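Engineer: got a predicted structure here, sequence first:
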Amino acid sequence: MRSFILGILTLAYPALIYLGMSHFQPRWLALLLVAMALTRALLTKDKIWLIAASGAALLAVISFMSNQLMPLKLYPVLINAVLCAAFALTLAYPPSAIERLARLREPDLPESGILYTRRVTQVWCGFFIFNGCAALITAFWSDAAWAIYNGLIAYLLMGALFLGEWIIRQRIRAAYD
């Protein structure tokens, strides 16, 4: 249940921050990020997510102490950096992130599947770099632009990447069979 709530809060984070700006000072909004960081730290056993939780807590402390919104707006940048690092590490230390997911459904993945999943993992790394840069740029634009990009457009782009990869995978599988 806590994982589900954390997922919802993470997805809704840009909207919650944007809506909260007109009612609360940034230092009080930072408490949301602290709560998310603590929950993530308690739920995870993976070091990379402990690092993310630590980074989120640091951003929250900076925001609380300075009463500035910018550290809170940098949270999506942090998440993209952590995801990119997590995926990139699996390229250096196989199996790749996508191969691990693929093997849940198809344990005897052929060599062509391993190469394909490696390429998809690289594409996701590129996406996280692009998305993190866009999140950083929007942090310096208007608050509304930041909320719209990080709370809507980024999710639409992620969905488009999932859908596009699924379509390509179906075509490759059909050609392979």
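Structural biologist: Structure's in. What do you need? Numbering: from 1, shown residues only.

Engineer: when you work out contacts or count neighbours from here on, use the C-alpha atoms and nothing else.
Structural biologist: Will do.

Engineer: please identify the buried residues of the longest helix belonging to the chain?
Structural biologist: In the chain, assigned by DSSP state H, the helix with the most residues is helix 111-139. Neighbour counts over helix 111-139 (16 or more other Cα atoms under 10 Å) mark 113-114, 116-122, 124-125, 127-129, 131-136, 138-139 as buried.

Engineer: check it against this one:
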Amino acid sequence: MRFLAILATTLATGLALAWPLTVWWLQGALGPWPLLLIGCGLIAWRLPQARGLAVVAAIVLLAVGLVVDAELGMRGYPVAVNAVLLATFALSLWRGMPVVERLARIKEPELPARGVAYTRRVTQAWCLFFVINGTLAAWTALYADLAAWSLYNGVISYALIALMFTGEWCCRRRLQRSAP
């Protein structure tokens, strides 16, 4: 049983990460409605830390599909993911511990005050990233053809995420070396 759960989680994670490319590949064969429903399920299931927000995002995508256009609801998946992540990171700045600080404390439970301030700034930087990336994802959903939407949301946005992680890692290393 445990093997099946691990397999299902691995497959769902892979599908979620490859969603824009999967849509590009299957949209002609399946049409937008089945893909919209699968995408909504993926959002609600794969973002357990923000389950309430993720369910709201899935409902919004379904509403867009019903009221406006199923393909637009389907293409809204990356917008919804960015919105849920933005809300999660932004809310953590006002309530409790910022997301990046929580992650940092896994490795360094006794994080110094300088590290706490740094993790707050990094959480703010990720919020800005999600605003920009979500805006670009929305623009591609509204105005780009399916190939361009898939390219941005399935390739370019991941490259930008990798750049963000790399840039933050370089800054952190430099800050750690200059620490007393």
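Structural biologist: Happy to help now that I have it. Fair warning: this is a prediction, and the values are worked out from it, not measured in the lab.

Engineer: TM between them?
Structural biologist: The TM-score (TM-score structural alignment, normalised by the length of structure 1) is 0.88; 173 aligned residues with a Cα RMSD of 2.1 Å.

Engineer: ok, back up a step: tell me the helix or strand right after the longest helix of structure 1.
Structural biologist: With elements assigned by DSSP states H and E, the helix or strand that comes after helix 111-139 of structure 1 is helix 143-148.

Engineer: contacting residues around that following helix?
Structural biologist: Helix 143-148 of structure 1 has contacts (Cα atoms under 8 Å, 6 or more residues apart in numbering) with 14-15, 18, 73, 135, 138-139.

Engineer: for stretch 60-80 of structure 1, same thing?
Structural biologist: Here stretch 60-80 of structure 1 has contacts from 14, 17, 25-28, 30-31, 33-34, 52, 55-56, 59, 128-129, 131-133, 135-136, 139, 146, 150, using Cα under 8 Å, 6+ apart.

Engineer: go again with 7 Å.
Structural biologist: 25-28, 30-31, 33-34, 52, 56, 59, 128-129, 131-132, 135-136, 139 (Cα atoms under 7 Å, 6 or more residues apart in numbering).

Engineer: buried ones in it?
Structural biologist: By 16+ other Cα under 10 Å, the buried positions in stretch 60-80 of structure 1 come out as 60-64, 67-80.

Engineer: can you show me the helices along structure 2?
Structural biologist: Secondary structure of structure 2 (DSSP H): helices at 2-17, 19-30, 32-46, 51-67, 70-75, 77-94, 99-107, 113-143, 146-151, 157-178.

Engineer: circling back to that earlier point, helices or strands up against the longest helix of structure 1?
Structural biologist: Packing contacts for helix 111-139 of structure 1, counted by 3 or more Cα pairs under 7 Å, 6 or more residues apart in numbering; DSSP states H and E, involve helix 75-92, helix 97-105, helix 143-148.

Engineer: read off where the last one ends up in structure 2.
Structural biologist: It refers to helix 143-148 of structure 1. Matched against structure 2 by TM-score structural alignment, helix 143-148 of structure 1 falls on residues 146-151.

Engineer: mean per-residue distance, the matching stretch versus structure 1.
Structural biologist: Once the two are superposed, stretch 146-151 of structure 2 sits an average of 0.7 Å from its aligned residues in structure 1 (mean Cα distance after the TM-score superposition for structure 1).

Engineer: and if you look at stretch 129-137 of structure 2?
Structural biologist: Averaged out, stretch 129-137 of structure 2 is 0.2 Å away (mean Cα distance after the TM-score superposition for structure 1).

Engineer: what's that stretch in contact with?
Structural biologist: 78-79, 82-83, 86, 153, 157.

Engineer: run the chain-centre distance for it.
Structural biologist: 10 Å (Cα atoms, centre = their mean, to the nearest Å).

Engineer: same check on stretch 45-64 of structure 2?
Structural biologist: The answer for stretch 45-64 of structure 2 is 12 Å, by Cα atoms, centre = their mean.

Engineer: and stretch 19-29 of structure 1, by the same measure?
Structural biologist: For stretch 19-29 of structure 1, the distance to the chain centre is 23 Å (Cα atoms, centre = their mean).

Engineer: in structure 2, which residues correspond to it?
Structural biologist: Against structure 2, stretch 19-29 of structure 1 falls on residues 25-35 (TM-score structural alignment).
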